[in-house]
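>>> I'd like to go over a predicted model; first the sequence, then the structure.
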Amino acid sequence: MTRFAHPTRRSLRLAGVGAAAVLTLSACSDSSGSDSAADSSASPSGSASAGLSGDVTVFAAASLQESFEELGRQFEQAHPGTTVTFNFAGSDALAASITEGAPADVFASASPRTMKIVTDAGDAEGTPATFARNQLEIATLPGNPENIDSLDDLTDPDLQVVLCDEAVPCGSAAATALEAADLELTPVSYEEDVRAALNRVVLREADAALVYQTDVRAAGDDVEGVDFPEAADAINDYPIALLGEAPNPDAAAAFIELVRSAEGQQVLTGAGFLQP
C-alpha cells in the first residue's frame, strides 16, 4: 500500500512522544538487514535480509517518487511483513524535518548540500553513499509550441517560465546552469520542489520549467523535454543515508542495499537517472 507523509517537527527526541509527521504513503515495501548505508549491494532476496519485519520510513526527494515506489514494491514482495512508508518532498524541507526530530529511517536527498544539513546535525549513521545522479532538462508544453530549443530562449519576456526555489536542489542546479550560460532569467514563480515546477507546465499554467530529465520522462505525453548543453555543468549527485535514530535500522539498511544493488540501479537508470 502507498501513503504520503508531510514533514513534522521535533518535540520527541527527549520526550519519546512527538508531534510526528503524518505521512501519505506511496505503496512500497521493505527488506533485508545491514547496519550502514555505505558499501553493500545485496539483492532484495539476499539471505542477509531474512527475518525483517515492521515499518521503514524513507524521506526522499520528490524526483525519486516513481523509482522509489517501484523499489518499495520489490522490497515488500521479497520481504513479507515489512512496509516502506515514503515522504516525498523538497530535499531541504525533508532535511529540516529530520533535524527537528521527525521519525525516519532513511534519507535520500537530491544533493550533497541538503544531505550535509543532516550529517552536520549528527543525524546520519555512517557516511552517506551516492546512488544516482540527475541533470536538468527544459519541460515545455506538448509539441513545444513556443519552439524552445535552448536555455537562452527562456529569457524571452513573453514566455511564462517556472523555476524551483534556489533552496532546493533543482533550483540550485538551475542557477548553476544559468550562470554557466551567462544568462539572467526572471521566472513567473519559484516552486517548492521539482514536481511543483513541472506541474505548472502540465496544468498549462506556464510555458516551460527547468526540471530534472527524470521528471520529464515521468510526465510522459503531458510535456516535451528539451536538452541544453549547460545542463552538463549542473549535474546533481543523490546521496542516501541511514539515520542515527532510525526506529527500524536493520530493515532500513536493507532498503538502502536494494537501492544500491544491481536491481535498484536498473530501476533508477530505467527512470532516466545517471549512474553514480
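Thanks, I have it. This is a predicted model, so every value here is computed, not measured. Numbers count the residues shown, from 1 in each chain.
>>> contacts and neighbour counts: CA atoms only from here.
Will do.
>>> how far away is A246 from F107?
Noted for A246: a distance of 10 Å to F107, by Cα to Cα, to the nearest Å.
>>> between those two, which is the more surrounded one?
F107 (27 against 21; other Cα atoms under 10 Å).
>>> specify the local secondary structure of that one.
Three-state secondary structure (criterion: DSSP: H, G, I helix; E, B strand; the rest coil) places F107 in strand.
>>> can you tell me, leaving aside adjacent residues, what's nearest to it?
F59 (4.9 Å; Cα to Cα, 6 or more residues apart in numbering).
>>> quick check: the one you found is in a strand.
Yes: assigned with three-state DSSP, F59 falls within a strand.
>>> ok, it - contacts?
With contacts defined as Cα atoms under 8 Å, 6 or more residues apart in numbering, F59 is in contact with F86, N87, F88, A89, L94, A104, D105, V106, F107, A108.
>>> switch to 6 Å and redo it
With contacts defined as Cα atoms under 6 Å, 6 or more residues apart in numbering, F59 is in contact with F86, N87, F107.
>>> can you give me the strands for the stretch 101-250 of the chain?
Along the stretch 101-250 of the chain, the segments classed as strands by DSSP state E, counting those that start in this stretch run 106-108, 124-134, 136-140, 161-164, 189-191, 208-212, 224-226, 236-243.
>>> what's the closest of those to S172?
strand 161-164 (8.0 Å; Cα to Cα).
>>> which residues sit against the closest one?
170-171, 187-191, 193-194, 206-210.
>>> again, only using 8 Å
Contacts for strand 161-164 (Cα under 8 Å, 6+ apart): 154, 170-171, 174, 186-194, 197, 200, 206-211.
>>> buried subset of these?
154, 170-171, 174, 187, 189-194, 197, 200, 206-211 (16 or more other Cα atoms under 10 Å).
>>> which residues touch the most centrally placed residue in the chain?
Taking Cα atoms, centre = their mean, the centroid of the chain lies closest to A61, which sits 2.2 Å from it. Counting by Cα under 8 Å, 6+ apart, A61 makes contact with F88, A89, G90, S91, L94, A108, S109, A110.
>>> one more time with 10 Å
Residues near A61 by Cα atoms under 10 Å, 6 or more residues apart in numbering: 68, 86-95, 107-111, 168-169, 193-195, 238.
>>> give me the subset of those lying in helices.
Among the contacts of A61, DSSP state H puts F68, S91, D92, A93, L94, A95, P169, V194, R195 in helices.
>>> what about versus this one:
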Amino acid sequence: MHRMRGVIALVLLVCFVAAFVLTACDGDSPDPESAATPDSEVVVLAAASVEPVLQRIEQGLQERDAGLTLAAEYGGTSTLVSQIRSGRPFDVVITASRAHMGELVEDGHVSRDAYPVATNRLALVVPAENPAGVDSFDDFIAHADDLLTATCAPEVPCGELTRTMEEELGVEVHTDTEETSVSSVMTKVRMAEVDAGFTYITDARAAGDEVQVFEIPDFANNDTQIWAAIAAEPEDREAAEQLLTLVAGETGRTAFEEAGFLPPPAAEASSTD
C-alpha cells in the first residue's frame, strides 16, 4: 500500500512538472523582452492650412508602425504664437509665415534652426451655388462694396497677404467679417454665410465642389512661406527631431505637394536669420 502511494505521488509530481514546463514554453505567456514600448507622442501646434499635410504624415507613421504619434492642434498662426508666449507646452510648431517664426526664434521659444517647408498662395472663393453670381476676380472687385466678404484678420498670415494684395493691385475688398484662421473663412463660404472669401489656394482646392475658386492676378509678394521648428525645450527632443526631419524632408515635400502646396524658395536658407 505504501509502495502504491509512493508511485501515485511520483506520477503526480511528474505530471505537475510537465504541466509547468509546457506552460512556460507556451507562446501566449508574457515576454518582457518582446513587449512593445509605448509610442513617443509629439505635441504639434500648426497653422490651420497644414492640417491635411500632417494627417498624411501621421497616416504614414501608423502604417509603418514607426513608434511616433502626433498630438496636433491647428489654428491661426497669430493665435498659436500667442499661446506659446503664454506658456503653452509644445514640441514642434509650424507657422504660415516667416515673420511669425522669426518672432518665436527671437523670443527664444524655438530652436534657431527653423526650416521653410512649403509655399502657399491666396485665392478668392465663393459658395458652390454662387448666389452673388461672381464670375471672376475682376467681377468681384467691381461689385465688392455690394458683397458680403470674409477675410482673415490682419494679424493672421492670410489676412496680411490679403492686405498686401489690396495695396499691390490697388483694389479694395470691403471686408465684412475678419476671421482668426483660414478654416473659419472656408466654413463661412461653404455654408454660404458670405458671398465670397479670401483664403489659401490649398484650402480652396481641399474643399472640392463645395466652393468655386477664382485666380488672383499676380502681384509682388503674392505668397507666404510655411516654416517649421522644434521648441527650445521639447518634452522628447529625439521624437521632435524625428518629426521635423520628416516634415522638412522628402516625406514632408511629398505630403505638401499632394495637399496642393508649392515648394519653398530654392534659394531660401534654412534659418530665419
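In hand now; what should we look at? Predicted model, so just to flag it, every value in this text is computed and none were measured.
>>> OK, contacts around the spatially most distant residue from the centre of structure 1?
Largest separation from the mean C-alpha position in structure 1: D158, at 31.7 Å (Cα atoms, centre = their mean). The contact partners of D158 of structure 1, taken as Cα under 10 Å, 6+ apart, are D207.
>>> now which residue in structure 2 aligns to it?
For D158 of structure 1, the aligned position in structure 2 is D146, judged by TM-score structural alignment.
>>> and its match, how far is that from V173 of structure 2?
Counting by Cα to Cα, the gap from D146 of structure 2 to V173 of structure 2 is 10 Å.
>>> report the set of residues contacting both of the two.
F140.
>>> tell me where the stretch 1-150 of structure 1 has helices.
Ranges of helices in the stretch 1-150 of structure 1, per DSSP state H, counting those that start in this stretch, are 65-78, 91-99, 112-120.
>>> of all the ones you listed, which lies closest to A271 of structure 1?
From these, taking Cα to Cα, the stretch that ends up closest is helix 65-78, at 6.6 Å.
>>> where in structure 2 does that closest one fall?
Counting by TM-score structural alignment, helix 65-78 of structure 1 pairs with residues 51-64 of structure 2.
>>> can you list contacts of the matching stretch?
With Cα under 10 Å, 6+ apart as the test, stretch 51-64 of structure 2 has contacts from 44, 46, 65-75, 183, 202-203, 206, 243, 246-247, 251-261.
>>> any idea what P239 of structure 1 aligns with in structure 2?
By TM-score structural alignment, P239 of structure 1 lines up with W227.
>>> ok, that match to E193 of structure 2 distance?
Counting by Cα to Cα, the gap from W227 of structure 2 to E193 of structure 2 is 32 Å.
>>> and those two? which has more neighbours close in?
More crowded of W227 of structure 2 and E193, by other Cα under 10 Å: W227, with 29 against 14.
>>> now that one: closest residue in space, sequence neighbours ignored.
P116 (4.3 Å).
>>> where along the stretch 151-276 of structure 1 do the helices fall?
169-180, 194-202, 213-219, 249-260, 262-270.
>>> give me the neighbour count for V11 of structure 2.
V11 of structure 2 - counted by other Cα under 10 Å - has 11 other residues nearby.
>>> any idea how far A19 of structure 2 is from it?
12 Å.
>>> before we move on, what about E106 of structure 2?
When E106 of structure 2 is compared with A19 of structure 2 (using Cα to Cα), they lie 67 Å apart.
>>> what's the answer for M4 of structure 2, then?
In terms of Cα to Cα, M4 of structure 2 sits 23 Å off from A19 of structure 2.
>>> between A246 and F107 of structure 1, what contacts are shared?
Joint contacts of A246 of structure 1 and F107 (Cα under 10 Å, 6+ apart) are T57, V58, A124, A252.
>>> just these now: which is nearest T140 of structure 1?
Distances from T140 of structure 1 to those, taken by Cα to Cα, are shortest for V58, at 31.0 Å.
>>> burial count for the closest one?
Count around V58 of structure 1 with other Cα under 10 Å applied: 28.
>>> show the contacting residues for it.
5, 68, 72, 84-88, 103-108, 240-243, 246, 252, 255-256.
>>> which helices and strands sit right next to the longest helix belonging to structure 2?
Scanning structure 2 for the helix with the most residues, using DSSP H, yields helix 2-25. For helix 2-25 of structure 2, there is no helix or strand it packs on, judged by 3 or more Cα pairs under 10 Å, 6 or more residues apart in numbering; DSSP states H and E.
>>> which position in structure 1 pairs with V93 of structure 2?
Per TM-score structural alignment, V93 of structure 2 is aligned with F107.
>>> so its match touches A62, yeah?
No: in terms of Cα atoms under 10 Å, F107 of structure 1 does not count as a neighbour of A62; the distance is 11.9 Å.
>>> between those two, what contacts are shared?
By Cα under 10 Å, 6+ apart, the residues touching both F107 of structure 1 and A62 are N87, S91, L94.
>>> any idea what the first one aligns with in structure 2?
The reference is to N87 of structure 1. Looking across to structure 2 (by TM-score structural alignment), N87 of structure 1 lines up with E73.
>>> how close does the residue lying closest to that match once chain neighbours are set aside get to W227 of structure 2?
Spatial nearest neighbour of E73 of structure 2, excluding adjacent residues (Cα to Cα, 6+ apart): L45 at 5.2 Å. Distance, L45 of structure 2 to W227 of structure 2, by Cα to Cα: 12 Å.
>>> joint contacts of these two?
V93, I94, T95.
>>> residue contacts, the first one?
For V93 of structure 2, the contacting residues are 43-47, 72-73, 77, 80-81, 84, 101, 104, 109-110, 114, 227-231, 244, by Cα under 10 Å, 6+ apart.
>>> just the buried residues of stretch 97-111 of structure 1, please?
For stretch 97-111 of structure 1, the neighbour count (16+ other Cα under 10 Å) marks 97-111 as buried.
>>> just the closest of those to L136 of structure 1, please.
Using Cα to Cα, A110 comes nearest to L136 of structure 1 of the buried residues of stretch 97-111 of structure 1, at 12.2 Å.
>>> if I look at that closest one, how far off is T186 of structure 1?
24 Å.
>>> re the thing from before, roughly how far does the match of D158 of structure 1 sit from T187 of structure 2?
The value you get for D146 of structure 2 to T187 of structure 2, if Cα to Cα is used, is 21 Å.
>>> next one: A123 of structure 2
15 Å.
>>> comparing those two, which residue is more hemmed in?
It is A123, of A123 of structure 2 and T187, that has more neighbours when counted by other Cα under 10 Å, with 22 against 15.
>>> isn't that one up against V211?
No: with contact defined as Cα under 10 Å, A123 of structure 2 does not count as touching V211 (11.5 Å).
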